[in-house]
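Peer 1: build the 3D model from these lines:
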Amino acid sequence: MGKGFFISKAVGIVAIILCVGAVAVIIALSVVYSQEKAKNNNQVSPTDGGSTSNPPVTPSPSNEPWDKYRLPKSLVPDHYNVTLWPRLTLDATTELYIFTGDSSVEFECAEETDLILIHSNKLNYTKLENGHLAMLTSVNSGVKAPSIKYSWLQNVTQYLVLQLNGKLSKDHRYHLVTQFTGELADDLGGFYRSEYMEDGVKKVVATTQMQPTDARKAFPCFDEPAMKAIFYITLIHDRGTVALSNGEVKDSSNFPIEGHNVQKTIFEPTQKMSTYLLAFIVSDFAFINNTIDGVLIRIFARKPAIAAGQGEYALNKTGPILKFFEKYYNTSYPLPKSDQIALPDFNAGAMENWGLITYRETALLYDEAYSSNSNKERIATIIAHELAHMWFGNLVTLRWWNDLWLNEGFASYVEYLGAHEAEPDWNVKDLIVLSDVHRVFAVDALASSHPLSSREEDIQKPAQISELFDAISYSKGASVLRMLSDFLTEEVFTMGLQTYLGKFAFGNAAYTDLLNHLQMAVIANGIQLPDTVPNIMSTWILQMGFPVVTINTTTGVVSQQHFLLDPDSEVTAVSPFNYEWIVPIKWMKTEVVQEPQWLTDKSATNNEMKLSGADWVLANLDVVGYYRVNYDTDNWNRLVVKLRTDHELIPVINRAQLVDDAFNLARAKIISTVLALETTQYLNNERDYMPWESALSNLDFFYLMFDRSKVYGPMQDYLRKQVTPLFEYYKNMTLNWSKVPDGHMDQYNQVNAISLACRTGLEECQTLAKSLFSQWMNTNVNQIHPNLRSTVYCNAIAAGGAKEWEFAWSQFVKATIATEAEKLRSALACTKESWLLNRYLEYTLDPNIIRKQDATSTIVYIANNVAGQPLAWDFVRARWSYIFTEYGGGSFSFSNLINGVTKRFSTDFELQQLKQFKADNSVVGFGSGTLAVDQSIERTISNMKWISENQENVLNWFKAA
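Peer 2: Below you'll find the model as predicted:
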């Protein structure tokens, strides 16, 4: 390791920064973070663009390389040596948590240049003996490195800039050495700190989240996914703490430094990998472990969590999922270990750092006494998602972020396959239809949607990159890849996938590379398709949206058109295919599955789809296609009759599809809203989860539109009548709620039955919820089953007052199980008391009360409450600048926040408020929520039209039903 790390006297000085420079660094850092110029002769502040000598003056706006967000192609990193020392105690002088470090990167010059650009953000550099922020030496003794002329920090584009007195020689290698200090902040990005209480003592964890552009906050690096390198990581840390990184520990020993008896842990070099997949963590966590075929699997978490057995489920399921993916990819797991760690503070659900996967506690820890079956499913699917990335994303990595959809969409698809391997009795693979396909339809049906793949030149800034982490990339990506796998067959799909991984292992690729390998597999297997895989899939990847396929069973004509929730919305984005798709159609006539068809034009005639008598047609079997289906009125009526008379003749996934398609076609004015409502009339006989969940999801829109109107009462009466048989069914199945249904889906549907029955005012349900909660309050013994806690807590708090809320709050504050805290945090937003909701909103601004990772979702929980929505909207508008600044403009959750607080908007007054909000905060910005603002405006306009056109008909239908 460390080839060429100590290569000169000047470079040697770097190594002793940790030994002799810490005090000066700390003092300087206090100045930096006070936004003053650094006056210490050994420091330059990253906050003022300072330099060791005056940088060249350029006109504004400048077109210099350092003003561009993408790195030039002139330098290619080979390996890094990085040593970091995070301080887990607050410095009394600076009142900051900090880390110090030194770094050496060896790179090759691919093109002659007199400029070095390397990413750096919020790092404070120490002058080296050459008087600059870095030192450059040549690896080859026969080639002398040019001296540095100017060195400065370009903060907007996040570079350390080094202008040289001469040019670097093509094909020669150089070392760049730096010393730096950073704040170990609580901002959930880069190298940051997470805090928690244990036995009344505050504990601090130093941890990382690099994706997509925050490795540069930990050390200077070429922070782009194609700039793969090998990393030699060393961590200096307090004795008694555990240091983790991507590689295995090579050596760990006591290391006296500045009177501190600390520990120095050196890790084995990583594989060649991207900066965004790096991780290093210092904590005093405990772990459990297992070894599967030579791969060490460890689960790390807080000591009480490990002692309570909360890591056992993850440990037991990781091995089988890992083995499944080895078989699926036909490639052995490429690392000797698989560490997974649950963090108290973590912004994303989980992160696929190679060999050291980080999770929220709710995504990794399972406790049977507190965790519901949905908690368990989430753990299984997220572990599968992250392990899928170990090959697809980590071994072979996207070339640039415009192809993020392929990385995340693929993992979001195969997570269901991995989870099915771990829990084959759950039938979890079907749930992709509800969780991904139907979910993303709602976004992709807007005129302000975007294609899966963006142009590379359109994705430059960190905020633009963060904005791509949305439902389109994850859920649409998963949906179209599932469709592709289905029409190719899984055997052909995996064959193409395996050759793709073999070709690009340890390198980078674009989505077109995968499609080309899939086409090779198609040719090798003699699969007949209407066009090549790249040509078929380009219609789904390069244009936004999706089609509605209309089947006329009288004429046999099958046609397609771009589906828009608001047909009057203006689509300004130009489509390379004029919003036409090459559509695979799996279908059945009456009860017989037919030969699949392809729709390759705007319309075509299929005489087999002409009907006579009582026959009916059902298309998009199992919803494997990424499109909606419409029929002529007669066929719709026959399907509705079949639902009422013998609904089990229609596959369960397609019963869910019929409800979802009908309601959304009605919103788009393609069929009547009354026809959509008629698809719910059979629900009093339905006992399966997926159709009920689909119906409830769509009826949520009716609640959003009508829970402040005269429609609300009759709607409640109808839904109460429909859900009562389901409520009674589960009451009997569970022997008056004394046990849990056996089936995974039945456990979910039991929750639906109680939730809707209580929501619609079924007295027996409300009494049940209140009595269970009251018993807990009176005895301080919680006997509510974890599956039912979320809905029981919410309904009891909604029906109660301050006493119930304060009790739940006290339970939240002292909760040590993350899943239990999450259930309570959500339920606390259910109160009808405005003063409590306002107080709860204020709590989100204090990370000592509501963790930063939970702030935006708590606001959304409050906005979901009809009483809380206007309060949340006023709160967000009044505090936007603070929320945006404090909780990170690059946060992936900002689109969820904006959509969450505005989804009920349906009046012109609310529309004007939303437009004013956009205008008022144009300077502050919206970060990853920028597109969500436009989508919210579009959705509000659509809601206004829908209400004006449908309110009376809906009211009359509910009254008559």
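Peer 1: contacts, neighbours, all on C-alpha from now
Peer 2: Noted.
Peer 1: tell me how far residue 840 lies from residue 658.
Peer 2: Note on residue 840: its distance to residue 658, by C-alpha to C-alpha, to the nearest Å, is 39 Å.
Peer 1: and for comparison, fold this next one:
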Amino acid sequence: MGKQGFYVSKALAVVFIVLGLGALATIIALSVVYAQEMNRNTNGGTNGGTGTTTTTNNRPVTTAAPSNEPWDQYRLPKSLEPTHYSVTLHPRLKAQEGTGLYIFTGESSVDFHCKEETDLILIHSNKLNYTSKAGGEWAELTVVSGADTAPTITESRLQTETQYLVLTLDRKLTKNAEYRLTTTFTGELADDLGGFYRSEYVENGQKKVIATTQMQPTDARKAFPCFDEPALKATFDITLIHDAGTVALSNANSVNLTENADTETVFERTPKMSTYLLAFIVSEFGNITDTVDDIKIYARKPAIDAGQGDYALKITGPILKFFENYYNSSYPLPKSDQIALPDFNAGAMENWGLITYRETALLYDPEFSSNSNKERIATIIAHELAHMWFGNLVTLRWWNDLWLNEGFASYVEYLGADNAEPDWGLKDLIVLNDIHRVFAVDALASSHPLSSPEDAIQKPAQISELFDAISYSKGASVLRMLSDFLTEPVFLKGLQTYLQQFAFGNTVYTDLWNHLEQAVQDLEFNLPFNVTDIMNTWVLQMGFPVVTVDTTTGIVTQKHFLLNPDSEITTESPFEYENTHTHTHMLHYKQFLVKQNRLDGPQHGAPDFVLPKKPPQDTPRDAVECLLQIHKTHVNWSGELPQAIPVINRAQLVDDAFNLARAKIIPTVRALSTTKYLTGEMAYMPWKSAINNLEFFFLMFDRSEVFGPMQKYLQRQVQNLFTHYNNATAGYTADAVGHQNQYTQVNAFSLACRTGLTECQNLASTLFKDWMATGVNKIRPNLRTTVYCNAIAAGGVDVWDFAWGQFQKATIATEAEKIRYALTCTKESWLLNRYLEYTLNPTLIRKQDATSTIIYIAENVVGQNLAWDFIRARWPYIFSQYGGGSFSFSNLINGVTERFSTEYELHQVRLSLSFCFCFFSS
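Peer 2: Here you go, the predicted structure:
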């Protein structure tokens, strides 16, 4: 380490690594508790107990009696298969007098084929109340074909644990006959962000209500009774009855609209599809249209009028055309609607023909939206449009293969967005956004394989847990690797024949391997091992290897890479990582090692470093020295850093060095020394890789005596970069030229302010105070998050209150998001406590944003303990409101504990776990 280094002894580094892993163990424990309570909620919650199986007037009565009967299994029996649904729904957008509840009423009929004789009908139903229609029963079973008469329903009940409507018949259904079950029901249009739910917003001082949907993974059953499994595809006729002046949307185009006191919109029949892809929405939204391709963007009318949907409309057509060429398949539907919702738990959802988004993921305003906001819109649109074929046209049979669905879309979103914005260099950014991200998760003993046995994923809670970084980011990473080593022509041919064969059907992940293997043979591609053998080592076992290359002998060895090498792995693996001369995760090393370089010209002996062609995790131990050698001999600030090591590999070397240090393979000081070369680095990716890894040190040290020296060292490292962009952009009043250069500009400003550079902090406060004084916000959209945060951190209550007022007035979702985050940066603990209380009030902080706001406060060193105390004190409420979110709640657990690194904090978590278990069992 040089004179200007940030020094950490090996012993101290090991202590912090161990403590960090202790904190990780608590996160895992909390996640287990979360999963258990999710299961409890799914299994009936407060309606649990022994229950009975009584019937009143033939209407279902709730029961939760445990047994080994079919209705206690979470998977439907194979006896019945739906073919068609007719669903009519009437959402009420005004609260009922007296109760204040918003409700919807509905009538649904499902035609199903009897594959096996049975006197039992099981159909999914959750939180629906069944009521008799005028002059008839609430349920009716009739014959469509193949039988003379239908059996009579003798008993009915709701099995809350498994979310079934259970109908017992007086005799068996006839094999191969077609029947129709018709039901009438009522449900609550709640604000729980799942199933058929309610979203609200204010326009011109008036509250507006939207009825909208989120079915994935298991919430179609909250909207109408259905066979709610992805393999049970059917066609759908949807009819919506809604208030005059509102617009109804669904997966298909409307074919008939009748206007009386209420409006009735009838939609065309859908293609054969899964229930989780259904959508229906009633709103007062406006839209803009691309009439050539029948593409529409829907949003609040002021947002549409302000042109916030224009960018999405501009890129949707080109991305759709790209995927038509990529898949060699026409877009499967006659229209493509996309809609921005004020309240939406996920980022977006690929409902077939009616994609739903958060406003921040679809709406763009150049005056307020940053460079990263624009990129997010492009990549999310590409992700969802990729699903129109891969996921919707061809659907995985069961949720255990979710990784292939989401991993594939997470990979090709970069291809689709790159086609729309070719100057951004998006294809490279998967390395930072997905590969590096998931390395940190997959290197834990708590990781899991991409694919699980089908019978291991049964309950809705277990399904929700699969929506994680492993499924999305590791799935994307291994598919990118697969496409790369097969070559794109081979990968595409296999993909295209896969989609052709299974269109409107269901598959398992090995079906894709089979088609890729056939493409290998058809195109006579020289592959020494078959696709299944190669990919199963990545799919069926958790983790990834650290590969060591002996550059003298050419011998390649590998072992399972774990951040804690002493971890006990309890998950059984069908393969062995410890394998010196054979392939388990890599093809033969000669296919990968293609470039050897010396920094100082050819010399005798071994090369200084090796660049693997297609690396999983591939840092030779002397690669760090290569970066330092560049720093010593090649850096010239007035020019470009020489490409002795390509930019992606520079980013990878930094990331690998820090991960290898955390795993005790190299000393921590050696990893930290990679930051020395950054004084001459101009590229975005290496800087971002370093900042991401240094975040761990900020978390571990920002309450310790070494934080000051750490800040000073990093301030010196970023000074040149900050000054460069200060000069190039007239004091940060303009944007840098180039997509990734704009990111580097933001990182320079952000890190300079974070490390206490006076010039940066004064500039942030000056820009913000000018806004307060003049009412005109001249801060560049790219810099607003950082400027707002630093100004609020340096200011008092007057600055905070001004920002809060701007947040309340914000009509642009991306601007509101920036301010909402910045408000958590204050150093005034009482303001942070007040802000925490605001998260309990949906009129102040939307439910979709509550958990992330708490996490932001916990990221503030002043707010860490406040957020931790807050969630413990409010645990019953927080869990009841947000415990069902597959992303938001697990992120909350991570967010409020990620700084924990001491025995005392571990003790606190253990005590809290005891409380949680007491609360759950009460």
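Peer 1: residue 840 and residue 658 of structure 1: which has the busier surroundings?
Peer 2: Taking other C-alpha atoms under 10 Å, residue 840 of structure 1 and residue 658 do not tie; residue 658 has more neighbours (27 against 21).
Peer 1: identify the residue of structure 2 aligned to the more buried one.
Peer 2: In structure 2, the residue paired with residue 658 of structure 1 is residue 653, using TM-score structural alignment.
Peer 1: who's in contact with its match?
Peer 2: By C-alpha atoms under 8 Å, 6 or more residues apart in numbering, the contact set of residue 653 of structure 2 is 619, 623, 624.
Peer 1: just the buried residues out of those residues, in PyMOL syntax.
Peer 2: Entered in PyMOL, the line below selects the buried ones among the contacts of residue 653 of structure 2, by 16 or more other C-alpha atoms under 10 Å:
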select buried, resi 619+623+624
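Peer 1: which members of the contacts of residue 653 of structure 2 occur in helices, if any?
Peer 2: 623, 624 (DSSP state H).
Peer 1: reformat the contacts of residue 653 of structure 2 as CSV; add distance to residue 296 of structure 2.
Peer 2: Shown next, in CSV, are those (distance: C-alpha to C-alpha, whole Å):
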residue, distance to residue 296 of structure 2
619, 47
623, 51
624, 51
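Peer 1: now structure 1: which of the contacts of residue 653 of structure 2 match?
Peer 2: Nothing carries over to structure 1 from those, by both residues aligned by TM-score structural alignment, their matches' C-alpha atoms under 8 Å.
Peer 1: relative to residue 294 of structure 2, which of the contacts of residue 653 of structure 2 is nearest.
Peer 2: Relative to residue 294 of structure 2, the closest of those is residue 619; by C-alpha to C-alpha it sits at 49.3 Å.
Peer 1: what does the closest one correspond to in structure 1?
Peer 2: So residue 619 of structure 2 corresponds to residue 630, using TM-score structural alignment.
Peer 1: how about residue 796 of structure 2?
Peer 2: Match for residue 796 of structure 2 (TM-score structural alignment): residue 801.
Peer 1: do residue 402 of structure 2 as well
Peer 2: So residue 402 of structure 2 corresponds to residue 404, using TM-score structural alignment.
Peer 1: try residue 144 of structure 2
Peer 2: Per TM-score structural alignment, residue 144 of structure 2 is aligned with residue 139.
Peer 1: ok, residue 451 of structure 2 next?
Peer 2: In structure 1, residue 451 of structure 2 lines up with residue 453, judged by TM-score structural alignment.
Peer 1: surely that match is in a helix?
Peer 2: No. According to DSSP: H, G, I helix; E, B strand; the rest coil, residue 453 of structure 1 belongs to no helix; its state is coil.
Peer 1: show me the contacts for it.
Peer 2: Residue 453 of structure 1 makes contact with 402, 403, 404, 405, 541, 542 under the criterion C-alpha under 8 Å, 6+ apart.
Peer 1: what strand or helix carries the residue mapped onto residue 430 of structure 1 from structure 2?
Peer 2: Aligned counterpart of residue 430 of structure 1 in structure 2: residue 428 (TM-score structural alignment). Applying DSSP states H and E as the criterion places residue 428 of structure 2 in helix 426-430.
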